[in-house]
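have a look; sequence and predicted model below, questions after that.
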Amino acid sequence: MSPLLIYVQGNEFDKELLDIAFNNLNPNEDVIHLIYVIEMDRTLPIDSEIPPLTAKGENTLKNLEFLAKRLKFNVEGHLVQSRDIGSAIIQESFEKNINTIIIELQKNEINDYYPLNKMAEYLLINSKCQVILVKPRSA
């Protein structure tokens, strides 16, 4: 399963995704990559600094890296700005030679179910590795 890439969003479910990695990898051996993507509006230059979004991403990665390192896991956080989250995840997976991508399935609040969203479909079509879609335990 290693190296593994987890797409994190700065929500309470990030730790559940990390737990999946902890339960399937070996401390001090396997590598966990965390990616936080700031999706940039097309009206802005791609390298524009948006301090509140950058701070949220950095704090999210810092907290999750701390948790993983406490449990002796090799972890690397990546803060990325992109026009499209799915393509940023695919690009990172190619660059890091990732074997498995883990993402959260988003709930459709209107109909109360978990459809494949645009990003999940994009990852399933374009990734060269295993993709694990996870429904929150609390759902």
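Yep, that arrived. Numbers count the residues shown, from 1 in each chain.

drop to CA atoms for contacts and neighbour counts, all remaining ones
Will do.

hey, which helix is longest across the chain?
The residue-count maximum for a helix in the chain (DSSP state H) belongs to helix 51-70.

output the contacting helices and strands for that one.
helix 14-24, strand 31-39, strand 74-82 (3 or more C-alpha pairs under 8 Å, 6 or more residues apart in numbering; DSSP states H and E).

so how far is the second one off the chain centroid?
This points to strand 31-39. 5 Å (C-alpha atoms, centre = their mean, to the nearest Å).

now that strand and strand 74-82, what's the angle there?
Calculated by axes from the mean of the first three to the mean of the last three C-alpha atoms, to 10 degrees, strand 31-39 forms an angle of 20 degrees with strand 74-82.

other SSEs contacting strand 31-39?
strand 4-7, helix 51-70, strand 74-82, helix 85-95.

want to compare, so here's the second one:
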Amino acid sequence: MIFFRLLYSWPYNFFKKLNIFLDKKQTKFQSILIALSGNSNDYKSVQIAKNLIEKKSGTLTFVHVLEIDLKTPLDAEINEQTIHGDKILSSTLKKYNIEGYNYKSVLLQARDAGPAIISEASNQSAEAIIISKNKNHEQNIFNLSKTTKYILSNSECNVLFIQT
């Protein structure tokens, strides 16, 4: 299920933005930021990003955020988390066949992932952010994390939310 964050005057803008995805020519983005979690749902995010990016001139930015608690200084090096974050980024690049695409991988440390992702999207001039989440199949409940809520509420660019 994909949700699109749309402008407030929803009927006209909804169909205008939805047309991007339904148009046979299919408009391509120049810059997409993909927030990676290290879960199996990253695969779908990467596949959608590869379909939406302009292959020759577009840039995919893969971001993983290490959330640092308040007791730890933000600039402190946390070896275990850093190694785990690097593994997520490097395995994504290897697993999902990114060759032939322009890409960057960014590992961030922040108190909260939401503002860090929004800030990085702004720094990279991203036209879209792709975030994903696993559905809780046991309880069949749809819950958004605080990170997802923050991104959907505060992003200045398009946001694609994927639930797997």
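Sure thing, it's come through. Computed from a prediction, not measured in an experiment: that's the story for all the values here.

most packed of the helices and strands packed on helix 51-70 of the first structure?
When those are scored by mean count of other C-alpha atoms under 10 Å, the highest mean neighbour count falls to strand 31-39 (a mean of 22).

ok, average deviation of that one from the second structure?
Averaged over the aligned pairs, strand 31-39 of the first structure sits 0.3 Å from the second structure after superposition, using mean C-alpha distance after the TM-score superposition for the first structure.

tell me the residues of the second structure aligned with that strand.
Under TM-score structural alignment, strand 31-39 of the first structure corresponds to residues 59-67 of the second structure.

and if you look at stretch 121-135 of the first structure?
Going by TM-score structural alignment: stretch 121-135 of the first structure matches residues 149-163.

what's the end-to-end length of that stretch?
With C-alpha to C-alpha, to the nearest Å as the measure, the ends of stretch 149-163 of the second structure fall 14 Å from one another.

which residue of the second structure lies farthest from its centroid?
Note on the second structure: the largest separation between a C-alpha and the mean C-alpha position, by C-alpha atoms, centre = their mean, falls on K71 (27.3 Å).

name the element it belongs to?
Under DSSP states H and E, no helix or strand contains K71 of the second structure.

can you lay out the helices and strands packed on helix 51-70 of the first structure as CSV showing distance to K96 of the first structure?
Converted to CSV, those look like this (distance: least, C-alpha to C-alpha, whole Å):
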stretch, distance to K96 of the first structure
helix 14-24, 17
strand 31-39, 8
strand 74-82, 11
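
how about these, which one is nearest P115 of the first structure?
Comparing these by their distance to P115 of the first structure (C-alpha to C-alpha), the top pick is helix 14-24, with 18.4 Å.
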